[in-house]
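Peer 1: sequence first, predicted coordinates after that:
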Amino acid sequence: MVTIGLTGGIASGKSTVSKEFEKLGTFVIDADQIARALTRPQKPLWRKIIRYFGKEIQKEDLTIDRAKLGQKVFSHEGEREVLNKMIHPEIKKVIDKRRSEIGKNDPNAMVLIDAALLIETGAFKEMDRVIVVSASKENQIRRLMDRERLSVEEAQRRIKAQMPVEEKIKYADYVINTNGSLEDIRKQVRKIHGELEDIRVK
């Protein structure tokens, strides 16, 4: 089994890239999807987060309002660290379990782990290869404004709060640029997938 780590800045296009890998038969484990599942109402992690950050981050249906939580954690680095320490050990447990299950069922599988904080948490050390997804600041801001309905200032604050992509690239075996068309992204994915296939079958 070969395990690939996929990371990049906020709104850099990681999900688009992971979907293209999935189409080529790669098993994708999405850390953000795991986080959403772990923080559903009444789950132990949901209780911890509500207890610490307060009921004002809840929606009417008791789900966590990610926009309100984001405002809190992206405004205060200390709060962001608290949230990460709550969430990431639990996410890692689920990722490790899924990797193990995939490996048992298919020892020759290619597994891609899509995780925004792959570098920051040290999880990159467990990967066979690391891919960093890169986009221009302008594209990140535009995507964030469209997706999260943020102001320019809030989008810039969220980007600034994360490790610069230039720093992440130092850990990369491959870099995928998402400033171009979807077809351009597909070409980059297919090329890298082909090289990873060579590693997998050795």
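Peer 2: Arrived safely.
Peer 1: when you work out contacts or count neighbours from here on, use the C-alpha atoms and nothing else.
Peer 2: Will do.
Peer 1: and the strands in this structure?
Peer 2: When assigned using DSSP state E, the strands of the chain occupy the ranges 2-8, 27-30, 110-114, 129-134, 174-177.
Peer 1: what about Val2, neighbour count?
Peer 2: 18 (other C-alpha atoms under 10 Å).
Peer 1: leaving out sequence neighbours, find the closest residue to it.
Peer 2: Met110 (5.0 Å; C-alpha to C-alpha, 6 or more residues apart in numbering).
Peer 1: distance of that neighbour from Ile29?
Peer 2: 11 Å (C-alpha to C-alpha, to the nearest Å).
Peer 1: picking up where we left off before, dump the strands of the chain to TSV, plus distance to Glu148.
Peer 2: Compiled in TSV, the strands of the chain are given as follows (distance: least, C-alpha to C-alpha, whole Å):
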stretch	distance to Glu148
strand 2-8	18
strand 27-30	19
strand 110-114	20
strand 129-134	19
strand 174-177	22
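Peer 1: against that first model, consider the following:
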Amino acid sequence: NGLAIQEIKDSFGADYISEDQSLNRKKMSDLVFHDKKALDQLSLIVHHYTLKQMSIYLDQLKASGEKVAVLDVPIPVKEGFLDLCNIVWNVTANEEIRLVRLQNRGMSIEDAKRRIMIQMTPAQYSELADIDIDNSYDFDILRKQVNQLLEDSLGARGLPYKKI
């Protein structure tokens, strides 16, 4: 979130900001996935600005007459994100699949395991959700699950939605 850059710079130092004034994602991830306090600090900063932007966006949608909005939030926060939602879907996959997917994105097995260990557990995510979606298979299966849930949740109530 570009709005958070100055606060990140103030909290972590200029080394974590690239020459183009964007977040140095590699350096920051090396820090926060080895230091829980740093992760918590970064999360506080980013969530503050993200929530502010999401609220503005949702207000604009509401003012334009939109009845449905989907928020793609990797880390739901009880106070804030969840307060904005009528229904929460948790998309998850088993740990083996998650590890493979992280490695396919260029991450070492050690870093992938560390990232998974520092995150909320699948049970904690599930506790926050109204619906759990298993993404341990291919994208076509996920798409079918999501489209069925859209139909069940929105279509059945006459609300507009687009299939994915």
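Peer 2: All right, it came through fine. The structure displayed is predicted, hence computed values, not measured ones.
Peer 1: so what number do they get for TM-score?
Peer 2: Comparison of the two superposed chains (TM-score structural alignment, normalised by the length of structure 2) gives a TM-score of 0.86, and 158 aligned residues with a C-alpha RMSD of 1.8 Å.
Peer 1: for the lengthiest helix in structure 1, packing partners?
Peer 2: For structure 1, the helix with the greatest residue count under DSSP state H is helix 77-105. Counting by 3 or more C-alpha pairs under 8 Å, 6 or more residues apart in numbering; DSSP states H and E, the packing neighbours recorded for helix 77-105 of structure 1 are helix 31-38, helix 44-53, helix 66-75.
Peer 1: next, the residues that contact the first one from outside, please.
Peer 2: Helix 31-38 of structure 1 has contacts (C-alpha atoms under 8 Å, 6 or more residues apart in numbering) with 44-46, 87, 91, 94-95, 113-116.
Peer 1: how about a cut-off of 6 Å?
Peer 2: 114-115 (C-alpha atoms under 6 Å, 6 or more residues apart in numbering).
Peer 1: the counterpart of Phe33 of structure 2 in structure 1: what's it in contact with?
Peer 2: Using TM-score structural alignment, the equivalent of Phe33 of structure 2 in structure 1 is Phe74. Taking C-alpha under 6 Å, 6+ apart, we find Phe74 of structure 1 in contact with Arg158.
Peer 1: how much space is there between Phe74 of structure 1 and Leu38 of structure 1?
Peer 2: 21 Å.
Peer 1: follow-up on the earlier one: figure out which of the strands of structure 1 is closest to Glu154 of structure 1.
Peer 2: Shortest separation from Glu154 of structure 1 across the strands of structure 1 is recorded for strand 2-8, at 18.7 Å, computed as C-alpha to C-alpha.
Peer 1: measure how the closest one sits relative to strand 129-134, angle-wise.
Peer 2: On the basis of axes from the mean of the first three to the mean of the last three C-alpha atoms, to 10 degrees, strand 2-8 of structure 1 is oriented at 20 degrees to strand 129-134.
Peer 1: Ile4 of structure 1 contacts Arg129, correct?
Peer 2: Yes - Ile4 of structure 1 is in contact with Arg129 according to C-alpha atoms under 6 Å; the separation is 5.0 Å.
Peer 1: between these two, which one's more packed in?
Peer 2: Ile4 (23 against 19).
Peer 1: what's the match for the more buried one in structure 2?
Peer 2: So, by TM-score structural alignment, Ile4 of structure 1 is left unmatched.
Peer 1: got the contact list for Ile4 of structure 1?
Peer 2: Contacts of Ile4 of structure 1 (C-alpha under 6 Å, 6+ apart): 112, 127-130.
Peer 1: at 7 Å what do you get?
Peer 2: 111-113, 127-130 (C-alpha atoms under 7 Å, 6 or more residues apart in numbering).
Peer 1: buried subset of those?
Peer 2: Among the contacts of Ile4 of structure 1, those classed as buried by 16 or more other C-alpha atoms under 10 Å are 111-113, 127, 129-130.
Peer 1: among these, which one sits closest to Glu56 of structure 1?
Peer 2: Ile113 (32.0 Å).
Peer 1: any idea what that closest one aligns with in structure 2?
Peer 2: Using TM-score structural alignment, Ile113 of structure 1 lines up with Leu71 in structure 2.
Peer 1: what's the spacing between its match and Asn90 of structure 2?
Peer 2: 12 Å.
Peer 1: coming back round to it: with structure 2 overlaid, how far apart is the longest helix of structure 1 on average?
Peer 2: Here the mean offset of helix 77-105 of structure 1 against structure 2 after fitting is 1.0 Å, by mean C-alpha distance after the TM-score superposition for structure 1.
Peer 1: give me the angle between that helix and helix 66-75.
Peer 2: 120 degrees.
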